[in-house]
Structures are given as structure tokens and as C-alpha cells.
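Visitor: sequence and computational prediction follow.
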Amino acid sequence: MHQNSIAQNIAKETMSELHEFITVGMSEKTIEEKALELMTEKGSNSWWYHGIGALVLLGKRSIESMSGHDCYSSDENCVSENDVITIDIAPTVDGYWGDYARTIFMENGGVAPEDAPSNPLFRQGLDAELYLHAKLKEIATPEMTYEELFLKLNDEIIGLGFENLDIHGNLGHSIEMDQKDRVYIERGTTRSFKEVGKPFTLEPHIRQKGGKLGFKRENIYYFDEAGVLQVL
């Protein structure tokens, strides 16, 4: 767990610094390259997700869901004065994963403070993400199955007037050493969190039903020895 926390802290620090870096007119690719540079400087020495360290999707592409080697950040899609920028980063330190995503909000030509946009549409998306992560903390237990959590949170997404955009429909996965071993928070996964025994992510990729903007937020969670859910 300690090794994963090192990688996750690299992710958190990188995301905070990206808030200071991004400006109007920057491409997804430029932001991706800066994220990789920052993570490498901080000690990441590989990228666990198919060799991809960062995925940046902004504006009209923020609703796109990509998987595996199909993931790419565009060098043509650029930040506008009022925009959403979803960033998913996967630093890896000696094989141990970090996994972290946030939505950065551009308002009137400047980056809004972290998690503090004023645009009502942006706020609704962020609030939905915050609600889902809070709901996880409220309902999750070690005995709960991955499927049970999926069904409950997917119902919450629908109840909020949003829809799940993930290409495979899942809401997260276990943290492993080999990406092929991941257990997904999805329908049909009947193993409990206790059985799997690994930290896991919650990473809803959502939009308001029929909306044009996507929102992401990802943390790594784990159950401590007392069975209490903690954020890594």
C-alpha cells in the first residue's frame, strides 16, 4: 500500500500543478505531454495502463470513452475560454500504480480553483461526482460485492439525471500489479471487496442525460484493518 501511495501522491501533485499550467489555446496533447513530464520528474518510471501515462479529453471530446491502445490525446482539440478538461493519469513507480482523474474547469479564460467552478453547468457535473464518491463512503462494506456497488451507484447516477459514459459500463476496478488481473465494478462481478482484497478505484465518467460535456473524478480507496473505507 505504501508503494501505491507514493505513485498516487505523484498523481495528486501533478494534477494540482496542471491547474497552474493550462491556458486557453493549449491542445490536449500539450497538456498530456506536460503531465508526463511532471510525473517523470516526480519519480514515475513507467505507465501501467497500456504504456499510456495520461489521457486528456476536453470540450466536445470530454464525453468520449476510450479503452486500451485506442486512447489518445488530440493535438487539434484546444482549450477554449469556457471549457471542461478531463485528465486521467496513471503514474507507476517500480510497478506500483497510481490512478487519478479530475475535471479541470476553464472559466472566462482562466482555470477555476480546484473543485470550485462558478459556472452552474460545471458545478452540476462536479457536484454529481462529489455525491457519488460520498455515497461510496456511505454504503460500501468489505462484504459488498463489486456488482452490488455497481448497481447501487449506477442507480444513483440515473437518479441524478446523468448517464454512465464508460465504454464498458464499469465504474472502477481493483488495483493490481498486472492490468490483466483487474476486477471491475460492473454487473456480473460477484466477488466481494474482502475476497478480492485489493485497493480499488471509483471513477465515474458521466454527463447530464443528453448533455455535451463529460465529467470524471477518480480516487483509489481501500478498507483498513477495521473495515473502514479510506482514500489513498
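Guide: That came in fine, so what should we check first?

Visitor: C-alpha only now, for contacts and for neighbours.
Guide: Noted.

Visitor: could you count how many residues lie near Phe122?
Guide: Each residue near Phe122 was counted by other Cα atoms under 10 Å, and the total is 23.

Visitor: what's the answer for Asn45, then?
Guide: Quick note: Asn45 (other Cα under 10 Å) scores 15 neighbours.

Visitor: once you drop chain neighbours, what's closest to it?
Guide: Excluding its sequence neighbours, the residue lying closest to Asn45 (Cα to Cα, 6 or more residues apart in numbering) is Val93, at 5.6 Å.

Visitor: I'd guessed that neighbour sits against Glu41; true?
Guide: No. Using Cα atoms under 8 Å, Val93 makes no contact with Glu41, being 11.9 Å away.

Visitor: was I right about Val231 contacting Ile220?
Guide: Yes. Counting by Cα under 8 Å, Val231 touches Ile220, with 6.0 Å between them.

Visitor: which of these two has more neighbours?
Guide: More neighbours surround Ile220 than the other of Val231 and Ile220, with 23 against 14 (other Cα under 10 Å).

Visitor: for Tyr146, see how far away that one is.
Guide: 15 Å (Cα to Cα, to the nearest Å).

Visitor: next: Leu38.
Guide: In terms of Cα to Cα, Leu38 sits 33 Å off from Tyr146.

Visitor: more neighbours: the two, which one.
Guide: Tyr146 (26 against 19).

Visitor: ok, the closest residue in space to the more buried one that isn't next to it in sequence - contacts?
Guide: For Tyr146, ignoring the flanking residues on the chain, the nearest one in space by Cα to Cα, 6+ apart is Ile185 at 4.8 Å. By Cα atoms under 8 Å, 6 or more residues apart in numbering, the residues touching Ile185 are 146-147, 149-150, 170-173.

Visitor: one more time with 10 Å, if that's ok
Guide: 145-151, 153, 169-174, 191, 193, 200-203 (Cα atoms under 10 Å, 6 or more residues apart in numbering).

Visitor: if any of those residues are buried, give me the ChimeraX selection for them.
Guide: Buried members of the contacts of Ile185, identified by 16 or more other Cα atoms under 10 Å, are gathered into one ChimeraX selection as follows:
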select :145,146,147,148,149,150,153,169,170,171,172,173,174,191,193,200,201,202,203
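
Visitor: putting a second one here so we can go through both:
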Amino acid sequence: MGKEPLVLLSHREIDKMRQAGRFASELLSHLEPLVRPGISTLEINDEAERWTQAHGAKSAPLGYHGFPKSICTSVNHVVCHGIPNAKQILKEGDIINIDVTPIVDGFYGDTSRTYFVGQPSPLAKKLVEVTEESLRRGIAEVKPDARVGDIGAAIQEYAEAEGFSVVQDFTGHGVHRVFHTEPFIPHYGKRGTGKKLRAGMVFTIEPMINEGTWEVEVLDDNWTAVTKDRKLSAQFEHTIAVTEDGVEILTL
């Protein structure tokens, strides 16, 4: 994670982030039809890399602290940072989070969605829907003078009321010309605590919501984070900007 100080972006820089965010969203939409039984996560990765390069952008994850692929593919009990590979073949009923971060003109667009592979189980469907709504509720808290803790509290209150748990080991983060920087955004917490939000802040909100325990462990590859009880996990992520009067989602 970066140690760079908190940066407030200018209108011109936020416009650049808007372009990167739109590109990231278009990349996910391009990959969505590939999500079906019988395809490997490596095939999805390779198409993401091909499309990104063809449009003159770069994949931020590739080589980041040694990460070997261009996107993260997190299937079923994988919480985040799943590494695409040829042996992992999607099957009917799986859920998969695809996390992309293209670099466009020096700015990072960071977004992820969880997809169903064929027909999900009722439990998987509920988990994914609650996770997406958790992200919406977190974003709805963002405005100048709100606190970072307000975002996490809104997510935690809702997800736990629905019978799920919130991963605490990974957070949202500032992003602009740097991949991970201040402010860090936990997806749990207390209202009225944490850093005050100011116009010009740009960061991700990316709740990871688990079926069972919130606890995770990282596998021997030093990247893949899985639920400790191997139950399902889902995630959605947007990059947002704090505006003078509220919030703008940059990765729509």
C-alpha cells in the first residue's frame, strides 16, 4: 500500500479520473459475456489484457508488487486478489468477482463487479444483491464534512442486518496517479469517526461481504485471500469523487 499523503484533485484531474473510470467500466462490460460455464479465468484475463492494450491503456495489476496477471478473478470463497489461471474453469452456479484497474493517460480507473455463472443458488443470489446494495449505501454517505466512519457504518449495519459479515482486512483506498494511497476506507465502523471528507478526494469503496465469518486468510501465493470458513464472498467496487455538494461515481 502507498504511503503518499492525501491529495485533493483539481477539476482537470477529476476529469482525467472520469475518463479512466469510464474505460474501466467499459472493460468490465466487455468481459461480462465471457462469464459462462466452461471458460477459464485465464481466458478472461487474456481478453482483458488484449482489449486494454488495443485501446492504448495499461493494466495496473500486471507486475504490481509482483502480481502476475492483468486482472483479479475471485471465485466463490475467494474474497479478493484471485490470480487468473488456466486450471480454474468456471462452472454452473459459481459467482466470480472481476476487478480491473486500467491506467489511462497516467490515471487509474478501479472498479469491480460480481457476476453469476449460469443460475446462482438463492443464497449466492442474496449475497451478491446485498453486497451491491451495501456499496450503494456506502456511496450515499459521501459528501463534504461527512466522516470516513459514516461509510463503513452504513455498509456494516445493512450487511449484518441481512445476516452476512463484512471483511475487515481490506479497505477502499485513495486512487489517482497512484494505485493505493490515502484515504483508506474501512467497510465497517462507527458514524462520526475517522477522517473528514473534503471536495476533491477521490477513493474507492469496495465492500467484501461474506456468507459466514468475516475472517480471511491469504494462500501460499501471497495474493489470493479466501474466507477462513471457505463460505462464499462477494464484492462490488466503484471509484468515487467527493464533490462540492455530494458525490460522483467515476466508474459508471
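Guide: Ah, there it is. No experiment lies behind these values; they were computed from the predicted model shown.

Visitor: now the helices for the first structure?
Guide: 2-21, 28-41, 120-139, 146-159, 193-196 (DSSP state H).

Visitor: what number of residues lie near the equivalent of Gly25 of the first structure over in the second structure?
Guide: Counting by TM-score structural alignment, Gly25 of the first structure lines up with Gly38 in the second structure. Around Gly38 of the second structure there are 13 other residues, counting by other Cα under 10 Å.

Visitor: I'd say Gly38 of the second structure and Glu92 touch.
Guide: Yes. Using Cα atoms under 10 Å, Gly38 of the second structure makes contact with Glu92 at a distance of 8.5 Å.

Visitor: what do those two both touch?
Guide: Each of Val117 lies in contact with both Gly38 of the second structure and Glu92 under the rule Cα under 10 Å, 6+ apart.

Visitor: thinking again about what came up before, got the contact list for the aligned partner of the residue nearest to Asn45 of the first structure in the second structure?
Guide: Mapped onto the second structure by TM-score structural alignment, Val93 of the first structure lines up with Val104. By Cα under 10 Å, 6+ apart, Val104 of the second structure lies in contact with 16-17, 19-24, 52, 55-60, 177.

Visitor: again, only this time at 8 Å
Guide: Val104 of the second structure neighbours (Cα under 8 Å, 6+ apart): 19-20, 23, 56-58.

Visitor: Gln179 of the first structure and Arg191 of the first structure, how far apart?
Guide: Gln179 of the first structure is 18 Å from Arg191 of the first structure, where distance means Cα to Cα.

Visitor: hang on, I meant Tyr72 of the first structure
Guide: 32 Å.

Visitor: nearest spatial neighbour of the residue in the first structure that Val78 of the second structure lines up against, skipping sequence neighbours?
Guide: Under the alignment (TM-score structural alignment), Val78 of the second structure pairs with Ile63 of the first structure. Counting by Cα to Cα, 6+ apart, Gly214 is the residue found nearest to Ile63 of the first structure once chain neighbours are left out, at 4.4 Å.

Visitor: who's in contact with the equivalent of the one you found over in the second structure?
Guide: The alignment partner of Gly214 of the first structure in the second structure, by TM-score structural alignment, is Ser233. Neighbouring residues of Ser233 of the second structure by Cα under 8 Å, 6+ apart: 76-79, 127, 208-211, 227.

Visitor: map Thr131 of the second structure across to the first structure for me.
Guide: Aligned partner of Thr131 of the second structure by TM-score structural alignment: Glu129.

Visitor: how much space between its match and Asp88 of the first structure?
Guide: 15 Å.

Visitor: repeat for Asp94 of the first structure
Guide: Separation of Asp94 of the first structure from Asp88 of the first structure (Cα to Cα): 20 Å.

Visitor: ok, these two, which is more surrounded?
Guide: Legend: neighbour count by other Cα under 10 Å for Asp94 of the first structure and Asp88, higher for Asp88 (23 against 13).

Visitor: so what's the more buried one closest to, chain neighbours aside?
Guide: Leaving aside its sequence neighbours, Asp88 of the first structure sits nearest to Ala101 (Cα to Cα, 6+ apart; 4.1 Å).

Visitor: identify the residues contacting that neighbour.
Guide: 86-89, 203, 216-219.

Visitor: swap in Glu33 of the first structure?
Guide: No contacts exist for Glu33 of the first structure under Cα under 8 Å, 6+ apart.

Visitor: repeat for Ala241 of the second structure
Guide: Counted by Cα under 8 Å, 6+ apart, Ala241 of the second structure has contacts 14, 199-203, 247-250.

Visitor: cutoff 7 Å now
Guide: Ala241 of the second structure sits next to 200-203, 247-250 when contact means Cα atoms under 7 Å, 6 or more residues apart in numbering.

Visitor: got it, and Ala146 of the second structure?
Guide: 196-197.

Visitor: tell me the counterpart of it in the first structure.
Guide: With TM-score structural alignment as the criterion, Ala146 of the second structure matches Met144.

Visitor: which residue lines up with Gly43 of the first structure in the second structure?
Guide: In the second structure, Gly43 of the first structure lands on Gly56 (TM-score structural alignment).

Visitor: separation between that match and Val178 of the second structure?
Guide: Applying Cα to Cα, one obtains 19 Å for the distance of Gly56 of the second structure from Val178 of the second structure.

Visitor: which of these two has more neighbours?
Guide: Neighbours per residue (other Cα under 10 Å) separate Gly56 of the second structure from Val178, with Val178 holding more: 16 against 11.

Visitor: quick check: closest non-adjacent residue to that one.
Guide: Nearest one to Val178 of the second structure, counting by Cα to Cα, 6+ apart, is Tyr108 at 7.1 Å.
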